[in-house]
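Trainee: missing the sequence, but the structure's below:
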């Protein structure tokens, strides 16, 4: 909407209630001292907010991603769950090739055996080939 960083921070903080509001009052004072009165950027605000309210949840999602395998899921459900959780584990799958390799490792062994020989480096293509391989299962 063309808002400045300062306006974004003010609006987000305005929407806080209860404990979140009290947390922000304290955090804002600390940041004001640290920044010596400079404007709190939107990036700084988001980092502080996420560290305070989502750190544990993000860790749990990253752990779930680390342990994710296809198991009894369909290829489509496995791919959806994989993509949903991958954003919490970007250090494990920072690019297309590593994402594709990790997905392939988690496939059911019979399907993985059928697709490994193709050496696919594109995630979408791998999902499609694995779906076809599953049909031939």
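Mentor: Arrived safely, thanks for sending. On a predicted model such as this, the values are computed, not experimentally measured, just so you know.

Trainee: for the rest of this, base every contact and every neighbour count on C-alpha atoms.
Mentor: Will do.

Trainee: where's the residue most central in space within the chain relative to residue 14, distance?
Mentor: When C-alpha atoms, centre = their mean is applied to the chain, the residue found nearest the centroid is residue 87 (2.0 Å). Distance check for residue 87 against residue 14: by C-alpha to C-alpha, to the nearest Å, it reads 28 Å.

Trainee: in this protein, which helix has the most residues?
Mentor: For the chain, the longest helix by residue count, based on DSSP state H, is helix 18-35.

Trainee: how about that helix: buried residues?
Mentor: Within helix 18-35, the residues that qualify as buried by neighbour count (16 or more other C-alpha atoms under 10 Å) are 24, 28, 31.

Trainee: what helices and strands are in contact with the helix or strand that contains residue 81?
Mentor: Element membership for residue 81 (DSSP states H and E) is helix 75-86. Contacts of helix 75-86 with other secondary structure elements, assessed using 3 or more C-alpha pairs under 8 Å, 6 or more residues apart in numbering; DSSP states H and E, are made with helix 55-67, helix 123-135.

Trainee: for comparison:
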């Protein structure tokens, strides 16, 4: 499936590996490909980004996708429970305080619960509007307010 420069590179690299007596399998290809096209410095930067990742203004679904994407670059073994803890700790406080005490250790279940809580939290929040009702601005200081009983 490689084309252009990558195809040319792989033909030469695979032949060199075969000449050395190396078994060329998927693991071998992946290692050689990453060394060539995805340097260690970039992998380390992605790993650091993963460790700092917070939900911020992202929706839970967006955060989960970014989390899963960056988790691939983490070089240590990741247990299911640790992955869930990391994800939970990166959630917004309003979601984290509800979801983390549930101690969910299955990632899809955790994401689903966070989504449910996010939807419930957004239902209770008032919609922000800019300005007030039409015609509410005063055209001078003499307009009576409906609650002002002193001006009768």
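Mentor: Great, that's in hand. Please read all numbers here as calculations on a predicted model, not as lab measurements.

Trainee: what's the TM between chain one and chain two?
Mentor: A TM-score of 0.68 describes the superposed chains when it is computed by TM-score structural alignment, normalised by the length of structure 1; 120 aligned residues with a C-alpha RMSD of 2.7 Å.

Trainee: tell me which helix or strand comes right after the longest helix of structure 1.
Mentor: helix 42-53.

Trainee: ok and that next one relative to helix 18-35, angle-wise?
Mentor: Between the direction of helix 42-53 of structure 1 and that of helix 18-35, the angle (axes from the mean of the first three to the mean of the last three C-alpha atoms, to 10 degrees) works out to 130 degrees.

Trainee: which of the buried residues of helix 18-35 of structure 1 lies closest to residue 128 of structure 1?
Mentor: Ranking these by separation from residue 128 of structure 1, with C-alpha to C-alpha as the measure, puts residue 24 on top at 46.4 Å.

Trainee: picking up where we left off before, buried stuff in the helix holding residue 81 of structure 1?
Mentor: Within helix 75-86 of structure 1, the residues that qualify as buried are 75, 78, 79, 81, 82, 85, 86, counting by 16+ other C-alpha under 10 Å.

Trainee: assign the spatially closest residue to residue 39 of structure 1 that is not a sequence neighbour to helix, strand or coil.
Mentor: With sequence-adjacent residues excluded and distances taken as C-alpha to C-alpha, 6 or more residues apart in numbering, residue 39 of structure 1 is closest to residue 6, at 6.4 Å. When the structure is split into helix, strand and coil by DSSP: H, G, I helix; E, B strand; the rest coil, residue 6 of structure 1 lands in helix.

Trainee: aligned partner of residue 6 of structure 1 in structure 2?
Mentor: Alignment note (TM-score structural alignment): residue 6 of structure 1 has no counterpart in structure 2.

Trainee: quick check: residue 6 of structure 1 touching residue 42?
Mentor: Yes: using C-alpha atoms under 8 Å as the test, residue 6 of structure 1 is close enough to residue 42 to be in contact (7.0 Å).

Trainee: so which strand or helix has the nearest residue to residue 24 of structure 1 once chain neighbours are set aside?
Mentor: Counting by C-alpha to C-alpha, 6+ apart, residue 13 is the residue found nearest to residue 24 of structure 1 once chain neighbours are left out, at 7.1 Å. Under the criterion DSSP H and E, the helix or strand holding residue 13 of structure 1 is helix 5-14.

Trainee: next, the angle helix 18-35 makes with that helix.
Mentor: Taking the same axes, to 10 degrees, helix 5-14 of structure 1 and helix 18-35 form an angle of 150 degrees between their directions.

Trainee: what do we get in structure 1 for residue 113 of structure 2?
Mentor: Superposed on structure 1 with TM-score structural alignment, residue 113 of structure 2 falls opposite residue 129.

Trainee: list the contacts for the closest residue to residue 110 of structure 2 other than its chain neighbours?
Mentor: Nearest non-adjacent residue to residue 110 of structure 2, counting by C-alpha to C-alpha, 6+ apart: residue 104, 5.8 Å away. By C-alpha atoms under 8 Å, 6 or more residues apart in numbering, the contact set of residue 104 of structure 2 is 81, 84, 110.
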